[in-house]
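Asks: only geometry, no sequence info:
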């Protein structure tokens, strides 16, 4: 249940910030190639994720490895799992 809520919130960021259609948001989609995002868009994405979940990605080297939407899901899931407060909010 938490994963589904997490994915829905991440997808909402992509829809709102990058004007993508929800149907386009499948895990295997490549951030740069399929969505045509650039490095400045990634800064916006990171900012949106930090705001949405209250997680810090500032010095997180895993951000550099993001290539697909699945990578975003996995990274956020890992960070949320490490933070009981955020995990509890998603459980509600």
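Replies: Perfect, I can see it now. Note that this is a predicted model, so its numbers are computed, not measured. Numbering: from 1, shown residues only.
Asks: from here on, contacts and neighbour counts on C-alpha atoms
Replies: OK.
Asks: can you show me the helices along the chain?
Replies: Assigned helices in the chain, in chain order: 2-18, 39-53, 69-81, 84-91 (criterion: DSSP state H).
Asks: helices or strands up against the second one?
Replies: Think helix 39-53. Taking 3 or more C-alpha pairs under 8 Å, 6 or more residues apart in numbering; DSSP states H and E as the contact definition, the neighbouring helices and strands of helix 39-53 are helix 2-18.
Asks: in the helix it packs on, which residues are buried?
Replies: The neighbour-count check on helix 2-18 (16 or more other C-alpha atoms under 10 Å) flags 2-3, 6-7, 9-15 as buried.
Asks: and which of the residues you listed is nearest to residue 85?
Replies: The shortest separation between residue 85 and any of the buried residues of helix 2-18 is 12.7 Å, and it belongs to residue 2 (by C-alpha to C-alpha).
Asks: how close does the closest one sit to residue 36?
Replies: The span separating residue 2 from residue 36 equals 29 Å under the rule C-alpha to C-alpha, to the nearest Å.
Asks: put this next to the first one:
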């Protein structure tokens, strides 16, 4: 899967994150909403969270440091991190 393009907004990023979580972690599409909590609602454990960081870095081109990874608790926060991390002129 290619990284999101420069013109893609938060909704497109949410769709990409949702697709990747379904594909890589076996989640159901209707489970993945902006408000869904990664641990409590989606049942992600620490290994799943590591996989999420890998997904963000490898498939969406979004770096995630340890501090950022600790702050990501909902799907909406993951989407916001992807959108906010992109600098002007960087591939999306």
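Replies: Cool, got the structure. Note that this is a predicted model, so its numbers are computed, not measured.
Asks: mind checking the TM-score on these two?
Replies: Taking TM-score structural alignment, normalised by the length of the first structure as the basis, the two superposed chains have a TM-score of 0.81; 85 aligned residues with a C-alpha RMSD of 1.5 Å.
Asks: right, and the helices of the first structure - which one's nearest residue 24 of the first structure?
Replies: The minimum distance between residue 24 of the first structure and the helices of the first structure falls on helix 2-18, with 9.5 Å, by C-alpha to C-alpha.
Asks: what range in the second structure does that closest one sit on?
Replies: Residues 9-25 of the second structure are the counterpart of helix 2-18 of the first structure, counting by TM-score structural alignment.
Asks: ok now the matching stretch, how far from the chain's centre?
Replies: Between the mean C-alpha point of stretch 9-25 of the second structure and the mean C-alpha point of its chain there is a distance of 7 Å (C-alpha atoms, centre = their mean, to the nearest Å).
Asks: list of residues touching it?
Replies: Outside of stretch 9-25 of the second structure, the residues within contact range by C-alpha atoms under 8 Å, 6 or more residues apart in numbering are 4, 27-29, 32, 34, 48, 52, 55, 75-76, 79-80, 82-83.
Asks: and stretch 73-88 of the first structure, by the same measure?
Replies: By C-alpha under 8 Å, 6+ apart, the residues outside stretch 73-88 of the first structure that reach it are 2-3, 6-7, 10, 53-55, 62-63.
Asks: export the residues you listed as a markdown table, with columns for distance to residue 84 of the first structure.
Replies: Supplementary listing: the contacts of stretch 73-88 of the first structure in a markdown table, determined by distance: C-alpha to C-alpha, whole Å:
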| residue | distance to residue 84 of the first structure |
| --- | --- |
| 2 | 12 |
| 3 | 14 |
| 6 | 14 |
| 7 | 18 |
| 10 | 19 |
| 53 | 12 |
| 54 | 12 |
| 55 | 11 |
| 62 | 20 |
| 63 | 21 |
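Asks: out of the contacts of stretch 9-25 of the second structure, which end up buried?
Replies: Buried residues within these, counting neighbours by 16+ other C-alpha under 10 Å: 4, 27, 32, 34, 48, 52, 55, 75-76, 79-80, 82-83.
Asks: residues contacting residue 62 of the second structure?
Replies: When the contact criterion is C-alpha under 8 Å, 6+ apart, the partners of residue 62 of the second structure are 56, 82, 85-86.
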